[in-house]
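**Q** Just the structure for this:
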Amino acid sequence: MHTLLIIDDDDTFAAVLARSLSRRGFNVQHAANPAAALAAVATPPDGIVLDLNLAGDSGLRLLPQLLQRAPAARLLVLTGYASIATAVEAVKLGAVNYLAKPATVDDILAALGQVAANPALAIGSQPMSLKRVSWEHLQRVLTEHGGNVSATARALGMHRRSLQRMLAKRPVKE
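**A** Below you'll find the predicted structure:
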């Protein structure tokens, strides 16, 4: 793997990650929005690091288009809004892995290089907290409605703005 494309709307994060990857010998490009990302895959990269939240839009919508234009690329979803529902959806859509921010460069490179699931990976013995279960449920329903916040709010029987406030918060830890 020699060329990587970072798709993230956080310019500072993307610049720091690109600099770290460049120091390790990678040729790195950055795209801050879906249009720039689709233009950047005209020359298919070896790997793609895709943010899940692109200025309020879902990176999951962009994922199939990226893989259609760069089918050999290994795609990693990297997000600060991790949930089980979006992780499952990302893998179903073709991502090779899914990581929650913050992640180290070593974590990112290992995730991009992973070919098969790691059976030795430890599974937490603690059950999820009630807040985490609620977060996961919101994410699952949001995914079922294609990222449509209004439809999700109707399905959950809540006001759209209340749901938006809940979704704007970082997910709670286990």
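**Q** CA atoms for contacts and neighbours, from now on please.
**A** OK.
**Q** need the strands for the chain, in chain order.
**A** 3-7, 27-31, 47-51, 53-54, 57-58, 74-79, 97-100 (DSSP state E).
**Q** For those, could you give me a markdown table that also reports mean neighbour count?
**A** Formatted as a markdown table, the strands of the chain follow (neighbours: other C-alpha atoms under 10 Å):
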| stretch | mean neighbour count |
| --- | --- |
| strand 3-7 | 23 |
| strand 27-31 | 20 |
| strand 47-51 | 26 |
| strand 53-54 | 18 |
| strand 57-58 | 16 |
| strand 74-79 | 26 |
| strand 97-100 | 21 |
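**Q** Could you also give me the structure for this next sequence, so I can compare it with the first?
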Amino acid sequence: MSDFDPADLGDDRSLLLVDDDEPFVKRLAKAMEKRGFVPETAESVAMGKAIAQSRPPAYAVVDLRLEDGNGLDVVEALRERRPDCRIVVLTGYGAIATAVAAVKIGAADYLSKPADANDITNALLSRGEALPPPPENPMSADRVRWEHIQRVYEQCDRNVSETARRLNMHRRTLQRILAKRSPR
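**A** All right, here's what the predicted structure looks like:
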């Protein structure tokens, strides 16, 4: 665990976790509970917005891409109902444009997956202009590239030709990359 004090959370320890990856969100909820938060999970934009309307939390961690839409819609709903909510946006792949959009509509920070509970806690509790400390074990550039290719490949229903076209890469090069193990 990180060197954080649960007293930093204040009186309201409510935390909304919005992610459509059920095993991930369950593990994260348990880890955040151990850190003193009171987590509630949602696996869709609709569920996240419903919770934001009925029980707006003090903290939130929202995945950017969900099955039924964009996590930024949940961020906006949280901002409307509870302007002081500390929000961290998670994503499977980082893009400057989406990071800027997330921060503009009120996210406190933007983290790329896989982010661990310590990284998320540090981001939720950071105050002011100071950036949270860098992660202990950040993903390598090769791993980030591989994760992005895998995500696009899945979004293209595992169609190599379509994935290669969207990534603007030669099909055989993509096939070689997909045949290899993931980098560490």
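**Q** what would the strands of structure 1 look like in TSV with distance to Pro64 of structure 1?
**A** What follows is those, written out as TSV (distance: least, C-alpha to C-alpha, whole Å):
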stretch	distance to Pro64 of structure 1
strand 3-7	14
strand 27-31	16
strand 47-51	12
strand 53-54	15
strand 57-58	12
strand 74-79	10
strand 97-100	14
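**Q** Near Gly128 of structure 2, how many other residues are there?
**A** 6 (other C-alpha atoms under 10 Å).
**Q** counterpart of it in structure 1?
**A** Applying TM-score structural alignment, one finds that Gly128 of structure 2 aligns to Ala116 in structure 1.
**Q** do Tyr93 of structure 2 as well
**A** In structure 1, Tyr93 of structure 2 lands on Tyr81 (TM-score structural alignment).
**Q** do Lys104 of structure 2 as well
**A** Going residue by residue (TM-score structural alignment), Lys104 of structure 2 aligns to Lys92.
**Q** So what touches stretch 78-98 of structure 1?
**A** If you take C-alpha atoms under 8 Å, 6 or more residues apart in numbering as the criterion, stretch 78-98 of structure 1 is touched by 49-53, 60, 63-64, 67, 74-77, 99-102, 111-112, 114-115, 135-136, 139-140, 143, 170-171.
**Q** And for stretch 31-51 of structure 2?
**A** By C-alpha under 8 Å, 6+ apart, stretch 31-51 of structure 2 touches 6, 9, 13-22, 25-26, 29, 66-71, 73-74, 77-78, 117, 121.
**Q** Check the separation of the first and last residues in it.
**A** Taking C-alpha to C-alpha, to the nearest Å, stretch 31-51 of structure 2 runs 21 Å from one end to the other.
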